[in-house]
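1. I would like the atomic coordinates for the input below:
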Amino acid sequence: FDPKTFRRVHGGKIYGSKEVPKTIDILWAKLKGKSKPSDMPIPVELIFPVKNWTISKAKKWLKDNNIKYQKFEPAKKKEKQSMSENTATMNPPKSLRIEFRA
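-> Down below sits the predicted model:
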């Protein structure tokens, strides 16, 4: 695992025992300056696609699974440039993100 990269997977196990459904993406990474080459990557974000999750359902899943997090927010909205006009329109976010960073 290259410590300068991230890996995104659909579902799996975090912290050795927490089963994450395939409808949630896990972003794995090594913390810059805090991990040794031999250290395993850790989950740094869980991504809840809005086609499967609402804010309340995602927060309930986190609480039910005793997962503590630092931040819960919608993914960044992407600006889309119109071809016929010179105005930018905002697309709604496609996912909700939670971060647990050390």
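
2. From here on, just use CA atoms for contacts and neighbour counts.
-> Noted.

3. For His10, see how far away Val44 is.
-> For Val44, the distance to His10 equals 14 Å [CA to CA, to the nearest Å].

4. Next, show the common contact partners of these two.
-> Ile26 (CA atoms under 8 Å, 6 or more residues apart in numbering).

5. more neighbours, those two?
-> Val44 (18 against 14; other CA atoms under 10 Å).

6. pretty sure the more buried one contacts Trp28?
-> Yes. In this structure, Val44 sits in contact with Trp28. The criterion is CA atoms under 8 Å, and the distance is 5.8 Å.

7. Please generate a structure for the following sequence too, so the two can be compared:
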Amino acid sequence: MWLNHDGINEQIPWIAGASRLPIPAAYRRGIFRAKVNAHELTCTDAQIECLENPPLGTMVWLTFAGLEARAAIVEESAAFRIRLRFVEPFHPAVLEAILCGSLRRFH
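-> Predicted coordinates:
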């Protein structure tokens, strides 16, 4: 079996299934801090479950295991589900490592 690695933006089949699982992260907005679950994580955005509904355009910080905090802007916020757009997108290799859980293994 040959693996198709053509194109940076194509999702690899075994990675696509992993993105549906919640990924634990730390959330920070000002002095408010919480542990959250990230869903639908891509290089440019994510959806999280959180105990607050910040206003649109608010800057927040997400920290995934093994990585430094990443700035994100609130795009949508309703019913304690927040859609975030990262200020600086993840490199596809870093996203793959997050989704596979390999960063948690080494850090």
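
8. Can you calculate the TM-score here?
-> In this superposition the chains share a TM-score of 0.35, using TM-score structural alignment, normalised by the length of the first structure; 61 aligned residues with a CA RMSD of 4.0 Å.

9. helices or strands up against the longest strand along the first structure?
-> Longest strand in the first structure by number of residues (criterion: DSSP state E): strand 18-29. Counting contacts by 3 or more CA pairs under 8 Å, 6 or more residues apart in numbering; DSSP states H and E, strand 18-29 of the first structure is packed against strand 7-14, strand 42-49.

10. Report the buried residues of the first one.
-> Think strand 7-14 of the first structure. For strand 7-14 of the first structure, burial by neighbour count (16 or more other CA atoms under 10 Å) applies to Gly11.

11. hang on, the earlier thing: would you turn the helices and strands packed on strand 18-29 of the first structure into TSV with distance to Gln81 of the first structure?
-> Output for these, formatted as TSV (distance: least, CA to CA, whole Å):
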stretch	distance to Gln81 of the first structure
strand 7-14	28
strand 42-49	24
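
12. out of the ones you listed, which comes closest to Lys57 of the first structure?
-> Distances from Lys57 of the first structure to each of those were compared by CA to CA, and the smallest falls on strand 42-49, at 9.8 Å.

13. and the angle from the closest one to strand 7-14?
-> 100 degrees (axes from the mean of the first three to the mean of the last three CA atoms, to 10 degrees).

14. Okay, Ile42 of the first structure and Met90 of the first structure: tell me how far apart.
-> Summarising the geometry, the distance separating Ile42 of the first structure from Met90 of the first structure, computed by CA to CA, is 32 Å.

15. Pick out whichever of these two has more residues nearby.
-> Neighbour tally, Ile42 of the first structure and Met90, criterion other CA under 10 Å: the higher count belongs to Ile42, 18 against 10.

16. just checking, that one touches Trp28?
-> Yes. Between Ile42 of the first structure and Trp28 there is a contact at 5.4 Å, judged by CA under 8 Å.

17. tally of neighbours for the closest residue to Arg7 of the first structure other than its chain neighbours?
-> Closest residue to Arg7 of the first structure apart from its sequence neighbours, by CA to CA, 6 or more residues apart in numbering: Trp28 at 5.0 Å. For Trp28 of the first structure, the number of neighbouring residues by other CA under 10 Å comes to 20.
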